[in-house]
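Sequence and predicted structure, then a few things I'm wondering about:
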Amino acid sequence: MTENPKALWTPDEARLNHSRLADYQHWLEMNHGLRFADYPALWTWSVDRLADFWESIWRYFDIRHSMPYTAVLDAERMPGARWFEGARLNYAEQVFRHHLDEPDRPAIISRSELRPTAELSWSEFRRQVAAMAASLKRMGVMPGDRVAAYLPNLPETAVAFHACAAIGAVWSSCSPDMGSASVVDRFSQIEPTVLLAVDGYRYGGKDFDRLDVVRSLRRSLPSVRHLVLLPYLDAQASLEDAAEWKALIANDAEPAFEQLPFDHPLWIVYSSGTTGMPKPIVHGHGGVLIESLKAHGLHGNLQADDRFMWYSTTGWIMWNSQMMGLLLGATLCIYDGNPGHPDLGVLWRFAEEAGITFFGAGAAYYAGCMKAGLKPRELADLSRVHSLGTTGSPLPPEAYDWIYREFGPGVLLVGISGGTDVAASFVCGCPTLPLYAGEMQCRALGVAVYAMDEQGRPLEDEVGELVVTKPMPSMPLYFWNDPGGKRYHDSYFDTYPGWWRHGDWLRITPRGGAIIYGRSDTTINRHGIRMGTSEIYRVVEALDEVQDSLVVDLEYLGRESWMPLFVVLAPGAVLDDALKQRINRHIREALSARHVPNEIIAIGAVPRTLSGKKMELPVKKILLGMQADQAASRDAMANPESLDVFIDLARQRQAAAA
């Protein structure tokens, strides 16, 4: 599979000298006498000498702690590795060490469809967090108690999260665009003592009242002792027995940070929940802290003078990831609302207003801008942007090319792929390496990730299962309410015992870069040729007439497989025979004749999760005959109505086969 692509971006001397990764390597040489010829040599050391590497991250970033650790790592085993035993620290304390001498510096710059652009200074942010932390303690919230948040992506949400972290409460959030059943599925498993909720929100120019949903949540969560309401849609909104948000931040408490073990729970996040009950995944204070400093600091090159945005909702791990930017002292720039309303330029205009230097979004957003023929630099002054981040699904090479046509060679595209499961990236960007179209630049430091065949043998320049062979500090502590850890073990360690199997197809290129080919459990297997779905999407969505697509390979016992391709057409396009022939020809020429679909069907929208992932497996299950409510939870979807066409198609096929 070897090819020789041209680099789209190469770091110049100024970029290299300004990079935190170069400074870290200099620090290793000065303090430990370690020199590395190139990034691959540094990565190899980081996974071969795992404990030494993570201890160097602790020391390089000067992690604040009240008690020292007795050992970095007890054993290189999974699951069950124990990191930095004996250490006591607090995630929020690491955040608030920054900008003490610059109280008016903005900590958060925010905008939403309901609010104009506004700034929250570091001093006011610190004051509000201290006040809310004190109020939660007065409510009786203790370390380990769960606080559930049904809130949009607002400064108040960031304040509440850091207040919980400061007192050792365990944070868990859902976005208010999620329906009550989906939220109850998540929060009921963790039995929160406090519920923080919003009265409503605006999205795409439409108002959504959520007071009845909040009432329903309160009834469905008997563990909740206190309800706190944030009036957002209506400034006068109130609920019976609910405390007022402004009352919780009205006191003048001094900042205080509960000193906690390294593995004390920080937050609970959830698997997609599109099939079955969502898994409550618990991450720890120390693991998230040290991983985030490494990832954002070394790989993202995020620094204290940056203004950092990653468009997200509070139901996606990228919201948590954006919060981590504060650990480096960066200013967070957050937007709440529809990124396509009133048009796709709204986020780019916000980037100009906020002076954003690092702009992140899901791959689907960039692909949408490309398809729409958008020219971001004609819409807004983006001269301060030095990095663009992408994740959520594989970004096709054509989108890489579009970004570099529109932004020029001075901007680094930082592609990452990891997951909610680990609150980290397996493969990611690097400010000291060239960038090639379609690739993430490298394997992350300290992450022993490989493409493996079915026998557990590493593959070179071939597609295989994404497997991690050594523990990471940010791997889940456990799943909540999972006695004996069976559900946790079965989710990641049943295929390769002792190794983490993530469920993605991965190829490590001869340059050390990485390409993700989609989920391995939705692989297309045509006549013995296995292929990730993203390869088909790349070819199909390169056509101007196709905005989006979804493909599934239906394998029937005793019958030939049937592989339909579903396409969302661009405005004005028609799926006639000529377009079908063009699509098939492109697939045949770019991939193989085996991967030409049996049928091409036009649909209104591709079903997607709230985090923007295409729902291939639920669609496959529906078309194979599973009841829709068993195959997918509509409350966990961004566009639940999009399933209807597949339900109707399944009925038609079942009737025809009868």
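Cool, the structure landed.

drop to CA atoms for contacts and neighbour counts, all remaining ones
OK.

Next up, the contacts around A169.
Going by CA atoms under 8 Å, 6 or more residues apart in numbering, A169 touches 141-147, 266.

likewise T522?
532-533, 552-553, 616-617.

go on, W245?
Residues counted as contacts of W245 (CA under 8 Å, 6+ apart) are 228-231.

if we can go back for a sec, want to throw the contacts of A169 into TSV with distance to M323?
What follows is the contacts of A169, written out as TSV (distance: CA to CA, whole Å):
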residue	distance to M323
V141	22
M142	23
P143	21
G144	20
D145	21
R146	19
V147	17
L266	13
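
PyMOL command to pick out the buried ones of those?
Typed into PyMOL, the line below selects the buried ones among the contacts of A169, using 16 or more other CA atoms under 10 Å:
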select buried, resi 141+142+143+144+145+146+147+266
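
for the contacts of A169, which one is nearest F308?
L266 (22.1 Å; CA to CA).

One more to weigh against that first structure:
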Amino acid sequence: MSDPDWTPPISAGSRLEGFAELASTYAGRELSASDAAGYDELWRWSVDDLDGFWRAVAEHLGHRLPGPALAVERMPGAVWFPESRVNYTAAVFADRPADEVAVLGVSEDPDATTALTWAELHDRVAGLAATYRRLGIGEGDRVVGYLPNSPDAVVALLAAASIGAIWSVCGMDYAASAALARFQQLEPKLLVHATSYGHGGRTHDRRDVVDELRAGLPSLAATLETGSTAWDAALAVEAELEPVGVAFDHPLWVLFSSGTTGKPKGIVHGHGGAMLEQAKVASLHYDLGPGERLFWYTTPSWMMWNFVVGGLLVGASIVAYDGSPAYPRTDQLWALAAEHGVTALGMSPAYVAACQKARVGPAAHDLSRLRRVGISGSTFPAVSHRALQAELGPDVQICSISGGTDVVSAFVGSVPTVPVWAGELSRPCLGVALDAYDAAGRSVHGEVGELVVTRPMPSMPVMFWDDPDGERYRSAYFDTYPGVWRHGDWITLTDHGSVVIHGRSDATLNRKGIRMGSADIYEPVEALPEVKEALVIGVEEPDGGYWMPLFVVLAEGVELDAALDRRIREAIKVHASPRHVPDEIFAVPGVPHTRTGKKLEVPVKKVLAGQDLTGALDPGSVDAPELLDHYAEIALRRRARP
């Protein structure tokens, strides 16, 4: 077994260890989480006794939830806490100190920072909830937001949840067509919107998009513009905050998949499931609570925005940032974390790589309060991990997580008392019955398999929107292994208990019967100073052949000549294996991504195979759909060869 790259400090005194003491009373035996072996035993109990575990989690979080936790176990269709009435907003405001900061609003303008105390947040939510009611919004009605990442967006969500309305939001980088593709499905009664957002030193005026949204949503009874006189008046209404008690699975919000084909899927989560799952990860895996401050670079369109809002559930303070992660300086996130005393900071592997290539990062900043750096969105290469850990030092844990919009939480990630190995995620999260299956549905360890979850999680979707018979929901997760959740990722469960994520299984590389993860190729290639980003695709051909090209985005002024081609091939051969070496290497102007930053492997694969994506691709879910034309041209030229 390789040595870990980070080892927990002795006697960390984490919230997880305190929870283990409580869990012991439910388990009827002593449980501990003070080291990896203790955590593994706690995890095993958490998935063997879901009822006891989730009742213990509820007690740990201060919730009184009567009756059984898991009344009916099946997937899909598990029934959780049927005797309980809950409300997400009520949980946010339970026993909070009035004068401490709850939400910090930050932008690229350092003079425009705003801070809301818990009392101010409470009063704004109460006033807006009263305004919603006055406008005729009630339980089950849909409230949608077209908003930047701001305190106003947090207030708008919490006000909707408090009255049992259903929330959905798009960030303001979305075009009108992309936002309408989502919102029109919901037939919303109220639109909350801003008129502009900031990014890259510019204020982006979006009034024309708002006009299109109003025109394209005939179901609207009203609109509210943040920052307007009407908005200020709505927040200032003096009213009691009276959250409505709803069923555990009452719809809280609709998140839309970052998938790139077909109509965006509306994924509905319930109040109770989101409340318990998000708070569990925040408290037990990220060790967040009162006195901590969480800042994750995200937009309201991505589930990580919901995850950050979930930090309020454990009494942590959160940062809402409207701006670019790299403006006015490449290391902007590190600078903001230092300025605002952030204790848990989240970012993408691509941002870490950009800082490392620019030779800037955490070392130049006073990050004495920082304890955890979260990594999400894609696989984090081991070389980047080790370089970042060296800069951060032993007091800061790098916490890679993997989960999804589907469960608005994490399946696997970090643990405060378990070591971290670069390029690996330390452990499955508590309560997540994670396994790896082969094609026959057999559990496999030490080799690549499908990520599956064999028992229910409370934050699995209540339903998909506009899916009355549940067929789309079942086919999304349960067709391959009936009764078992298949997530669509290739993973390996290692001999020391960690999890390696290899990438999406529908975009896997399968060369001569050998499965390979694209991340194994990206790591050595993107470590080269000449390469900004890489994309590798495996295409099955009609004659039984297999074509595996590699596409590279080069640094400014660099050309793909024979020498660089050889360096790239040699890096892959040395750091992955000879079978990972691509058939051809092409320089391209860019790699298209989903709005959440994931490389567009599947659509590019379809383009290279000659498929026409017209009408099938959702352009609103892609950052630069026009880039696909370059890949289509490469495929055409290849097919024209003698």
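Right, received. Where do you want to start? Model, not experiment: these values are computed from the prediction.

quick revisit: name the nearest of the contacts of A169 of the first structure relative to R634 of the first structure.
V147 (24.7 Å).

Can you tell me which of the contacts of W245 of the first structure comes closest to L332 of the first structure?
L230 (20.9 Å).

That closest one matches what in the second structure?
Counting by TM-score structural alignment, L230 of the first structure corresponds to T226 in the second structure.

what range in the second structure does the longest strand along the first structure sit on?
For the first structure, the strand that runs over the most residues, judged by DSSP state E, is strand 500-508. Using TM-score structural alignment, strand 500-508 of the first structure corresponds to residues 485-493 of the second structure.

average gap between the matching stretch and the first structure?
For stretch 485-493 of the second structure, the mean deviation from the first structure after alignment is 0.5 Å (mean CA distance after the TM-score superposition for the first structure).

now K573 of the second structure, nearest residue through space, not along the chain?
Distances taken as CA to CA, 6 or more residues apart in numbering place V581 nearest to K573 of the second structure, at 6.1 Å, with adjacent residues excluded.

can you pull the contacts of the counterpart of the one you found in the first structure?
Under the alignment (TM-score structural alignment), V581 of the second structure pairs with V596 of the first structure. Counting by CA under 8 Å, 6+ apart, V596 of the first structure touches 584, 587-588.

tell me which strands and helices the strand or helix carrying D51 of the second structure is in contact with?
Assigned by DSSP states H and E, D51 of the second structure falls within helix 50-60. With contacts defined as 3 or more CA pairs under 8 Å, 6 or more residues apart in numbering; DSSP states H and E, helix 50-60 of the second structure has these neighbours: helix 15-27, helix 36-48, helix 271-280.

Tell me which of those sits nearest to N149 of the second structure.
Closest approach to N149 of the second structure among those (CA to CA): helix 271-280, 18.9 Å.

Can you give me the neighbour number for the equivalent of S518 of the second structure over in the first structure?
Here S518 of the second structure is matched to T533 in the first structure, going by TM-score structural alignment. T533 of the first structure has 21 neighbours, counted by other CA atoms under 10 Å.

wait, doesn't T533 of the first structure sit right on Y517?
Yes - between T533 of the first structure and Y517 there is a contact at 6.8 Å, judged by CA atoms under 8 Å.

which stretches of the stretch 401-550 of the second structure form strands?
Secondary structure of the stretch 401-550 of the second structure (DSSP state E, counting those that start in this stretch): strands at 402-404, 409-413, 427-428, 434-437, 449-453, 463-464, 485-493, 499-504, 509-511, 514-516, 531-536, 539-540, 546-547, 549-554.

The first one vs the first structure, average offset?
The one in question is strand 402-404 of the second structure. When the first structure is superposed, strand 402-404 of the second structure averages 0.4 Å from its matched positions, counting by mean CA distance after the TM-score superposition for the first structure.

residue range for that strand in the first structure?
Counting by TM-score structural alignment, strand 402-404 of the second structure sits on residues 417-419 of the first structure.

same question, the third one
The alignment of strand 427-428 of the second structure onto the first structure (TM-score structural alignment) covers residues 442-443.
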